[in-house]
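Visitor: Please find the sequence and the predicted model below.
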Amino acid sequence: MGIISKHKNKIKLYYSSNSSLGKQTLAYVTASKKDVLAIDLSKTKLTGTQWIEIAEALHTPLSSLVNQKHPYFTQNYTEKGIHLGNEDWIKVLHKNPEVLKGSILIVDNSFYLLETPTDFLKHMEPDTAALHPQKPHED
């Protein structure tokens, strides 16, 4: 049993307000008709256990959550032969959440890594019509 709470009618979004991708994704998610719990990782730090739970739910290693081309990462961690373990990846994400490769979306019991703001649309039911309002019919 995980420690991250999940809700049927609530979207949970982990994002970084220090990244333009995070801000844009937040705008898409908050435009949906569902209740949103947005967690800004630059203000709220996740525990190592939570990061591991997220990685396991996404079926990916922690290293895949990090944008390894981000300037902070390349300046500090790209020496030849460097090997990072899970604790190291957690420290990277904890200290600099803007290196997160995207935003983490949780809908019901499903976890998604959103690498672009529009990835959100792929994972939502059609009831998110607020994202694409229809024009009124002209008679």
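Guide: In hand now; what should we look at? Numbers count the residues shown, from 1 in each chain.
Visitor: all contacts plus neighbour counts: C-alpha atoms, from now on.
Guide: Noted.
Visitor: can you pull out the strands in this protein?
Guide: All strands of the chain, identified by DSSP state E, fall at 10-15, 35-40, 103-107, 110-114.
Visitor: got the contact list for the last one?
Guide: Read it as strand 110-114. Contact partners of strand 110-114, identified using C-alpha atoms under 8 Å, 6 or more residues apart in numbering, comprise 25, 54, 57-58, 102-106, 120, 123.
Visitor: Closest one of those to Gly85?
Guide: Distance to Gly85 across the contacts of strand 110-114 (C-alpha to C-alpha) is lowest for Ile54, with 16.3 Å.
Visitor: Can you give me the neighbour number for that closest one?
Guide: If you count neighbours by other C-alpha atoms under 10 Å, Ile54 ends up with 23.
Visitor: for it, what are its contacts?
Guide: Phe111.
Visitor: ditto for Leu65
Guide: 55, 100-102.
Visitor: Against Leu58, how distant is it?
Guide: Distance, Leu65 to Leu58, by C-alpha to C-alpha, to the nearest Å: 10 Å.
Visitor: and the comparison structure, right after this:
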Amino acid sequence: MISLATNPRQIVLIYNSEQKSHREIFAYAKSADKDLLAIDISKEKVAGTVWTEVADLLDKRAMDLIHTTHSSFIKKYGENHELDCNGAIKMLQKDPEMLIYPYAIQDRRAKEIKLYNEMLSFFDPDTAEINIP
């Protein structure tokens, strides 16, 4: 089981390597000038307390981590599937495909990453050192 410990010099990325968009976001995160703790939920089980902590950092409930209106969810579980926080955590632990978008965490800040360029908010700004003619 993975436990979440955050550090201002480290980016934690929770993703599913079986999804192409997640692999692209992982590659982008890896290019940051920070340590990267990449947690691939298709290979590692993430503790329920970690999912709860991620939800807290996002100011959401654990059940809000699952996109129940996404076509992947509807195709697998139907439109009227009832989901509570415990059910959502179990779903994320047993069905990594339901992590529609990866989550990036740094220190006490978390963000759902829908597009790879959203990882930029976790990079150190280094353009100040570029001499623009």
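Guide: Yep, that arrived. What you see is a predicted model, and the numbers here were worked out from it, not measured in a lab.
Visitor: Nearest residue to Tyr116 of the second structure in space, please, no chain neighbours.
Guide: Ile25 (4.7 Å; C-alpha to C-alpha, 6 or more residues apart in numbering).
Visitor: about what we covered before: would you mind saying which of the strands of the first structure lies nearest Pro136 of the first structure?
Guide: Across the strands of the first structure, closest to Pro136 of the first structure is strand 35-40 (C-alpha to C-alpha), at 25.7 Å.
Visitor: so the closest one aligns onto which residues of the second structure?
Guide: Using TM-score structural alignment, the residues of the second structure aligned to strand 35-40 of the first structure are 35-40.
Visitor: For the matching stretch, which outside residues touch it?
Guide: With C-alpha under 8 Å, 6+ apart, stretch 35-40 of the second structure has contacts from 9-17, 26, 29-30.
Visitor: hmm, try it at 7 Å
Guide: With contacts defined as C-alpha atoms under 7 Å, 6 or more residues apart in numbering, stretch 35-40 of the second structure is touched by 9-17, 30.
Visitor: Now a ChimeraX select for only the buried ones of those residues.
Guide: Buried residues among the contacts of stretch 35-40 of the second structure (16 or more other C-alpha atoms under 10 Å), as a ChimeraX selection:
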select :10,11,12,13,14,15,16,17,30
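Visitor: ok, so of the contacts of stretch 35-40 of the second structure, who is nearest Gly48 of the second structure?
Guide: For the contacts of stretch 35-40 of the second structure, the nearest to Gly48 of the second structure is Ile14 (13.3 Å; C-alpha to C-alpha).
Visitor: neighbours around Leu4 of the second structure, how many?
Guide: Leu4 of the second structure has 15 nearby residues by other C-alpha under 10 Å.
Visitor: Grab the nearest non-local neighbour of it.
Guide: Using C-alpha to C-alpha, 6+ apart, the closest residue to Leu4 of the second structure is Val50 (5.7 Å).
Visitor: Same check on His94 of the first structure?
Guide: His94 of the first structure sits nearest to Lys45 (C-alpha to C-alpha, 6+ apart), 6.2 Å away.
Visitor: Going along the chain, name the helices of the first structure.
Guide: For the first structure, the helices defined by DSSP state H cover 20-30, 48-57, 71-77, 86-95, 119-122.
Visitor: Of those helices, flag the one that's most buried.
Guide: helix 20-30 (a mean of 19; mean count of other C-alpha atoms under 10 Å).
Visitor: distance between the ends of stretch 96-111 of the second structure?
Guide: Terminal-residue distance, stretch 96-111 of the second structure (C-alpha to C-alpha): 18 Å.
Visitor: check contacts around Ser16 of the first structure.
Guide: So Ser16 of the first structure contacts 22, 40-42, 97-98 (C-alpha under 7 Å, 6+ apart).
Visitor: next one: Phe120 of the first structure
Guide: Contacts of Phe120 of the first structure by C-alpha under 7 Å, 6+ apart are 29, 114.
Visitor: What lines up with it in the second structure?
Guide: Checking TM-score structural alignment: Phe120 of the first structure goes with Met119.
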